[in-house]
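Colleague: sequence? don't have it. structure:
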């Protein structure tokens, strides 16, 4: 079964390699050269390199890879073309420009993201031209004047609400107020709704709009994933847009139905409906541009383009004006003059307010400056992390941002050994060279005598292996596991733990395993009389979790009989390695501190359930309850620790015992049930092998008056079946 599992893993790796090779063969099939490609990310690492400017990469492409004025490149798996010949560039920009008008768009494969795909900002070609020619007039000066009264109503409400708040509170949260004002304005102008979120703290509209702007870690990685594998995103059911999109689609659909019955407000939705009704559809070959889905998409785009951008700009402006009362006074005077000259504020007065325009432009410049500062900070952070070996005078191969040398180590174009030879030949100095696993440095030792010393003479200084310590407090359970500690703590913990897995101690647990095995056989036989087939993968999983619950946690959960048993439900998330879980592991390797700040955990929240179970069971065992299980063995080891020396630190704390019990699940649950399922499948396919195994087991039972631990250990053919050597 181990060999079958390994074969499947090899098949998966080969499939990934073939897929990558296929995607990165686009230009080669067309006779166009490309620079060396980094797996998955293409040439993104060279374009955004912290060691050379983009222009240096472009010069390299021009000088080395241009053939007949063309060279190829890849952004992730997407190909793009370098045009390196001046006359060809001139033709593209002038003579043949009508064939090269489109910009790059991001179309999601998910049906739930269809709204995003229909947006004006995400269209190309004829559809974009037609849609823009229809939508653009709705933003003309005259049409905007028609919406101005709606904006004024919300501005008056903002002023009144903020003034009222100022009489009740020591300070007013204007960022919140500007956000509520903006969403009220959008709701009124784009959706024809009065949500009054300034007054109603629980208004639904802003609650549904906020997730569009929650750009957390997972959302950011979804955008990256769209560039890498859009079809995989669709198959995994991952959406670019939050589920709240459906709320706005429903709102617009209901409002459209009402407007078609005669209700008019002179808002953005009316303007789009007017444009829709004005479309010439007399020619049946013409495709309707402004379908209802397209109108809905433009309304959602109104939120994305206007909500957070407007609220943030207003908040920055208010902050700066509060800091500079002289500038605030100048602006107040301009606004008051405009009101007195026009008997109130008008659209034209706003357009002619030069100082107001200057204040808003200044805020936008501040925002851009902050973005530049952020990008520079990220660049400096990367430069700092990748200077570790340079500061110590040790050479390293060229580094890929974020990945370090992980792309070269796992390259699909060359084996790991080829990269190691390159490091040895080009970068080894005094027998040493450096590398980076993402942001973590590692050392190449290239001198035979030095390697010999590490493995023999000085081995006691190099005993530790790489461990993964999560900085998140919620992952402390993982950090305390035997497999994840090093140094003296590992030596002491292993010295205490190893005796609990001796043959004699395992014999004491054998009766618990037999009880669960008998229950598995009885349950499966009973199922076979009721159903045309028995789901043995499911049954093996329930048998394994029942055995672990009994042996490690001292709990009888009987999940074979009880479909709603809590124990397997809490265990399953540990083995659900979906897209987000893989990305979380990747993030942990790249930026562990940011990982902690974002509150991300490597372990699922269900860890707490098992901690509680073990804590309760520990309390019961200390009152005298004994079962002869794994937990009793650990408690026995804990009580046997020599703590006569007060300077000695206790190794088996209760938290450490809990961690080993959770490790028992991770090491034993899915591995055992999957191996048993594969074994059953192969034996079902090979009835002659199955018969041989049955005969061996029946002989063992008859010779020992039942199945014993020793009989299992001596069953050679059973061992061969499990090992895949039968």
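Modeller: The structure has been received and is ready for your questions. Quick caveat: nothing in here was measured; it's all calculated off a predicted structure.
Colleague: Could you use CA atoms for every contact and neighbour count after this?
Modeller: Fine.
Colleague: Tell me how many other residues surround residue 492.
Modeller: By the measure other C-alpha atoms under 10 Å, the count of residues near residue 492 is 14.
Colleague: pretty sure it is in contact with residue 651, am I right?
Modeller: Yes. With contact defined as C-alpha atoms under 8 Å, residue 492 reaches residue 651; the gap is 6.8 Å.
Colleague: where do the helices sit along the stretch 401-550 of the chain?
Modeller: Along the stretch 401-550 of the chain, counting by DSSP state H, counting those that start in this stretch, helices occupy 406-409, 416-422, 448-452, 476-479, 487-497, 503-528, 536-552.
Colleague: does residue 602 count as helix, strand or coil?
Modeller: With DSSP: H, G, I helix; E, B strand; the rest coil as the basis, residue 602 sits in coil.
Colleague: Would you mind measuring from it to residue 568?
Modeller: 19 Å (C-alpha to C-alpha, to the nearest Å).
Colleague: Same question for residue 538.
Modeller: Note on residue 538: its distance to residue 568, by C-alpha to C-alpha, is 11 Å.
Colleague: Which residue of those two possesses the greater neighbour count?
Modeller: Neighbour tally, residue 538 and residue 568, criterion other C-alpha under 10 Å: the higher count belongs to residue 568, 21 against 14.
Colleague: contacting residues around that one?
Modeller: Residue 568 is in contact with 542, 545, 559, counting by C-alpha atoms under 8 Å, 6 or more residues apart in numbering.
Colleague: Can you give the distance of the host helix or strand of it from its chain's centre?
Modeller: Element membership of residue 568, judged by DSSP states H and E, is helix 566-571. Remark: helix 566-571 is offset 24 Å from the chain centroid, using C-alpha atoms, centre = their mean, to the nearest Å.
Colleague: And for stretch 376-391?
Modeller: Counting by C-alpha atoms, centre = their mean, stretch 376-391 comes out at 24 Å from the chain centroid.
Colleague: Please enumerate residues in contact with that stretch?
Modeller: Under C-alpha under 8 Å, 6+ apart, the answer for stretch 376-391 is 50, 395-396, 399, 401-402, 404, 434-436, 439-441.
Colleague: ok, second structure coming up, stack it against the first:
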């Protein structure tokens, strides 16, 4: 009788596999051949390839198609490859794809994670985005600019004070300290010096809050993606509780001190408090706002009437965490990648330095918001960095209304998407597609010169996402990067050392586009 049971078990297994992993085939979509249980995530889970590499494999699997079906565990996803289709779904028909996928637990278990703007849904997201959009305008960035300059000057002074001709560094370590200090000052109203005091509590908790490469975090994400019901039942947290409590207490104390003592500081907490009290000022000042990579806020959001919302201290903390969850690791990695390219491309670094020194001389060696954003070659270097190394290799949208992708080519048929279906946008693959960017593995800032950037299809370049759900903090991130690079390249030559890995090998344990072996180089003091 045992062989009957084995046969039945085999038949049930085959039925389950076909039912789970032939979703796209049944809809007439070409798809991958997924692993049992893991789907296409098995290659990533067992670190056989980096996330960008596995997405590239899917992206090029069927070259003449506009989309490809694949699977994360038992979840079916549709990878979009065609710029016009991406435009259709993320812009024109955005009302059908307003949400991100839910990965967290509940407000009671993980309040900072779930109240974060990135994970809000539907009308709640739209109301909050409308409210917060006024906090990230160019004029608001100008208000906070001096705080960023102060942190960048402190960073460069630290290495100048060593009085050494050549200082060997590991970029990820030092640049994460810089982004930490900027976030502490602009978002939490705290001044810290993480280079001179590397064990300060703010930096330690920030690293803990943003470290999603631990075994605990990995298991948490896997459970929420594979079996969310069990994950919620077990009350598994994505963010470390002690780190969450630490930042909640910081905001509570800062708000109480400001309200009791009538303290006003030009930072994000003050902007949020003005929003809460209905005192937020209109942006009546014309402020320069240059940068190819900047995300323009959707008119559907800016024209959306701001609903009076009761912003609690917890809400303010959650939105201050936007800077940590999106800026602490992502921005520091972007600076690492930029400095790596400058180190191995000294001609580009020299050209950038010439622009910086010329601009600084014209402004009496004083760094201003306007002079920073007028440096065109600097913007080209940053923009090319974010093309070659986008912050995330992919982003997603969830279908919230039934939707049909109409056929365009003769071999296509209508693809009916149901509520809950997920479409995937692959910035890394688009940025490295030679159809859109010639010699994509080469670092060529001139791609984004005034003459060339008009030739770029903007739906093939999305380092901060695209559409109304693109990153709200793109201006802040770019300003943070540009300010430090100006200070750094003005004082030092960035040079490779023996430990510098050329070419770079991508890390296989994270969604970020970053080096597997760290970033080793040296700062050579300019005479």
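Modeller: Structure received. Computed from a predicted model, the values in this text were never measured in an experiment.
Colleague: related to what we said a few turns ago, for the contacts of residue 568 of structure 1, please prepare a markdown table with the additional fields distance to residue 620 of structure 1 and neighbour count.
Modeller: Below are the contacts of residue 568 of structure 1 laid out as a markdown table (distance: C-alpha to C-alpha, whole Å; neighbours: other C-alpha atoms under 10 Å):
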| residue | distance to residue 620 of structure 1 | neighbour count |
| --- | --- | --- |
| 542 | 25 | 26 |
| 545 | 21 | 27 |
| 559 | 22 | 21 |
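Colleague: What I need now is those residues written out in a markdown table, including distance to residue 21 of structure 1 for each item.
Modeller: Shown next, in a markdown table, are the contacts of residue 568 of structure 1 (distance: C-alpha to C-alpha, whole Å):
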| residue | distance to residue 21 of structure 1 |
| --- | --- |
| 542 | 41 |
| 545 | 41 |
| 559 | 45 |
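Colleague: Closest one of the residues you listed to residue 319 of structure 1?
Modeller: Top of the list for closeness to residue 319 of structure 1, among the contacts of residue 568 of structure 1 and by C-alpha to C-alpha, is residue 545 at 58.3 Å.
Colleague: What is the aligned counterpart of that closest one in structure 2?
Modeller: In structure 2, the residue matched to residue 545 of structure 1 (TM-score structural alignment) is residue 180.
Colleague: So its match versus residue 242 of structure 2, what's the distance?
Modeller: Residue 180 of structure 2 sits 18 Å away from residue 242 of structure 2, going by C-alpha to C-alpha.
Colleague: same question, residue 522 of structure 2
Modeller: From residue 522 of structure 2 to residue 242 of structure 2 the distance is 36 Å (C-alpha to C-alpha).
Colleague: ok, now residue 256 of structure 2?
Modeller: In terms of C-alpha to C-alpha, residue 256 of structure 2 sits 21 Å off from residue 242 of structure 2.
Colleague: next one: residue 13 of structure 2
Modeller: With distances taken as C-alpha to C-alpha, residue 13 of structure 2 is found 43 Å from residue 242 of structure 2.
Colleague: what's the answer for residue 169 of structure 2, then?
Modeller: Remark: distance between residue 169 of structure 2 and residue 242 of structure 2 (C-alpha to C-alpha) = 30 Å.
Colleague: and if you look at residue 55 of structure 2?
Modeller: Counting by C-alpha to C-alpha, the gap from residue 55 of structure 2 to residue 242 of structure 2 is 35 Å.
Colleague: Same drill for the two, tell me which one is more crowded.
Modeller: Shown here are residue 55 of structure 2 and residue 242; by other C-alpha under 10 Å, residue 55 has more neighbours (22 against 12).
Colleague: shouldn't the more buried one be in contact with residue 429?
Modeller: Yes. Shown here, residue 55 of structure 2 and residue 429 form a contact pair, counting by C-alpha under 8 Å, at 7.1 Å.
Colleague: list the contacts for the alignment partner in structure 2 of residue 505 of structure 1?
Modeller: The alignment partner of residue 505 of structure 1 in structure 2, by TM-score structural alignment, is residue 140. Neighbour list for residue 140 of structure 2: residue 134 [criterion: C-alpha under 8 Å, 6+ apart].
Colleague: what's the answer for residue 591 of structure 1, then?
Modeller: Contacts of residue 591 of structure 1 by C-alpha under 8 Å, 6+ apart are residue 439.
Colleague: Aligned to it, what sits in structure 2?
Modeller: Match for residue 591 of structure 1 (TM-score structural alignment): residue 227.
Colleague: Next, work out how far apart its match and residue 69 of structure 2 are.
Modeller: Residue 227 of structure 2 is 21 Å from residue 69 of structure 2, where distance means C-alpha to C-alpha.
Colleague: Check residue 3 of structure 2 too.
Modeller: Taken as C-alpha to C-alpha, the span from residue 3 of structure 2 to residue 69 of structure 2 is 36 Å.
Colleague: try residue 60 of structure 2
Modeller: Separation of residue 60 of structure 2 from residue 69 of structure 2 (C-alpha to C-alpha): 12 Å.
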